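**Q** Next comes the sequence, and after it the predicted model I'd like to discuss.
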Amino acid sequence: MDQELLNEQETRAWVAFQHLRIEINVVLARMLVRDFGLTEADFVILLRLSNTPEHRLRARDMAAALQWERSRLSRQVSRMQTRGTVVRAPSKGDARGYDVVLTDAGRAAFQAAWPSYVAGIRHCFADVLSTKQLDALTDIADTIDRHFTAQHYPGGLDDPAKAAGTRTTTTGIEHRTSREPLE
């Protein structure tokens, strides 16, 4: 193998990161299903639509922002449309695509779940870390994000997948990408 194996410190850090990421996501996802009947995928879409003008977004732009294949988004939107939380509507100015539009039921579902979701984040994450630890974690995430953007999005924020200026994590929380020049 040409690649050097991870050393002990790197391995411990990577395993710890993966463990926490999975555990926090599982706790939040279970809470969403148990208390609100929402899957993590439902919640991510409801979150994105709740934060857009007119509560609608072109499907291809949503797929890019979520880093999902269009077919995955289409299947998810179909499931949500059956439950009445979103509808498909013709895209304004482009008959080839469609917009995903938040319904009143979708808005109500999101508004009901959001406070508990935030409380879950506090319980599993924010309340157990000091301000200094939160700052350190933010610095680490920003460093990795800048590296990732430089390596995988050579167009920077103009790259279609980063065009929204945010990325939605698997937990549904948007992280604003840096608009500062890459180092």
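**A** Done, it's in.

**Q** switch to C-alpha atoms for all contacts and neighbour counts from now on
**A** Fine.

**Q** which ones are touching V86?
**A** Listed by C-alpha atoms under 8 Å, 6 or more residues apart in numbering, the contact partners of V86 are V77, M80, V100, V101, L102, T103, G106.

**Q** Give me the distance between the fifth one and L46.
**A** Using C-alpha to C-alpha, to the nearest Å, one obtains 7 Å as the distance from L102 to L46.

**Q** most surrounded residue in the contacts of V86?
**A** L102 (28 neighbours; other C-alpha atoms under 10 Å).

**Q** try it against this one:
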Amino acid sequence: MDDVRWLSAEEQEIWRAYLSATVAFSAHIDRQMRQDSGMPMAYYEILVRLSEAPHRRLRMSELADVSLSSRSRLSHAVAALERNGWVERRPADGDRRGWVCALTEDGYAALAAAAPGHVTTVREHIFDVLTPEQLQSLRDIGEAISAGLRTECAAARAEDEAGADACDS
């Protein structure tokens, strides 16, 4: 343990401020989404990603990647979204192993109904409290952290795929 680069007192404060802000905001926006629209933030993110995709559909593996979810977690979420009638899963064209998730009209309507509350919460707690310079720094910080985790995240996805069945579900 002698080679551990321990955090300085200032680094410890920065880490705790970052962690406190991200955990508190994540909990707040998830609570807001559940109260206002009856769906957790993770479901909203899946619906958003599908709404932005060509023909409002994505392969399950692509949807897992863009929604930053493991395939198993995504599969459970999609099953719940299917029960609500918000998405449909079907075999991928020309690929017996692959599955596609498609946003239904009811799903698009649920997304459209949830979006105003979501955007208002994001605006009030991020964009309205930070200066333009802080917002640019926040973007830069997010991109740097994401880039630094890219290799580890790719390895985790590969492990997830190795443990999954031979299909994209």
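**A** Perfect, thanks for sending it. Because the structure is a prediction, the values reported are computed rather than measured.

**Q** rewinding a little: A119 of structure 1: which of the contacts of V86 of structure 1 is nearest?
**A** G106 (20.3 Å; C-alpha to C-alpha).

**Q** so where do the helices sit in structure 1?
**A** Assigned by DSSP state H, the helices in structure 1 fall at 8-36, 40-50, 59-66, 70-83, 104-124, 131-152.

**Q** Mean distance between the second one and structure 2 after superposition?
**A** The one in question is helix 40-50 of structure 1. Overlaying structure 2 shows helix 40-50 of structure 1 at a mean distance of 0.9 Å from the equivalent residues (mean C-alpha distance after the TM-score superposition for structure 1).

**Q** ditto for the first one
**A** Its matched residues in structure 2 lie on average 0.8 Å from helix 8-36 of structure 1 after superposition (mean C-alpha distance after the TM-score superposition for structure 1).

**Q** Return the list of helices and strands in contact with the strand ranked longest in structure 1.
**A** For structure 1, the strand with the greatest residue count under DSSP state E is strand 94-102. Applying 3 or more C-alpha pairs under 8 Å, 6 or more residues apart in numbering; DSSP states H and E, one finds that strand 94-102 of structure 1 contacts helix 40-50, strand 56-58, helix 59-66, strand 86-91.

**Q** Let me see the contact set for E45 of structure 2.
**A** Counted by C-alpha under 8 Å, 6+ apart, E45 of structure 2 has contacts S67.

**Q** Let me know how buried R90 of structure 2 is, in neighbour terms.
**A** 14.

**Q** Redo the contacts of V86 of structure 1 as a markdown table? Include distance to N51 of structure 1.
**A** Formatted as a markdown table, the contacts of V86 of structure 1 follow (distance: C-alpha to C-alpha, whole Å):
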| residue | distance to N51 of structure 1 |
| --- | --- |
| V77 | 17 |
| M80 | 18 |
| V100 | 13 |
| V101 | 12 |
| L102 | 10 |
| T103 | 13 |
| G106 | 13 |
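
**Q** Buried deepest among the helices of structure 1, which one?
**A** When you average the neighbours per residue for each of the helices of structure 1 (mean count of other C-alpha atoms under 10 Å), helix 40-50 leads with a mean of 22.

**Q** Which position in structure 2 pairs with L38 of structure 1?
**A** Alignment note (TM-score structural alignment): L38 of structure 1 maps to M39 of structure 2.

**Q** Name all residues that make contact with its match.
**A** M33.

**Q** Just want to check the distance between it and R123 of structure 2.
**A** Relative to R123 of structure 2, M39 of structure 2 is positioned 19 Å away (C-alpha to C-alpha).

**Q** cool, and R150 of structure 2?
**A** 28 Å.

**Q** for L63 of structure 2, same thing?
**A** For L63 of structure 2, the distance to R123 of structure 2 - C-alpha to C-alpha - is 26 Å.

**Q** can you check A21 of structure 2 too?
**A** According to C-alpha to C-alpha, A21 of structure 2 stands 15 Å off from R123 of structure 2.

**Q** again with E143 of structure 2
**A** E143 of structure 2 is 20 Å from R123 of structure 2, by C-alpha to C-alpha.

**Q** Then H28 of structure 2?
**A** From H28 of structure 2 to R123 of structure 2 the distance is 13 Å (C-alpha to C-alpha).

**Q** Could you pull up the contacting residues of the residue lying closest to L47 of structure 2 once chain neighbours are set aside?
**A** With C-alpha to C-alpha, 6 or more residues apart in numbering as the criterion, L47 of structure 2 has its nearest non-adjacent residue at 6.4 Å, and that residue is L111. Going by C-alpha under 8 Å, 6+ apart, L111 of structure 2 touches Y44, L47, V48.

**Q** Export these to a markdown table and append columns for distance to E161 of structure 2.
**A** Listed next are these as a markdown table, based on distance: C-alpha to C-alpha, whole Å:
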| residue | distance to E161 of structure 2 |
| --- | --- |
| Y44 | 24 |
| L47 | 22 |
| V48 | 24 |
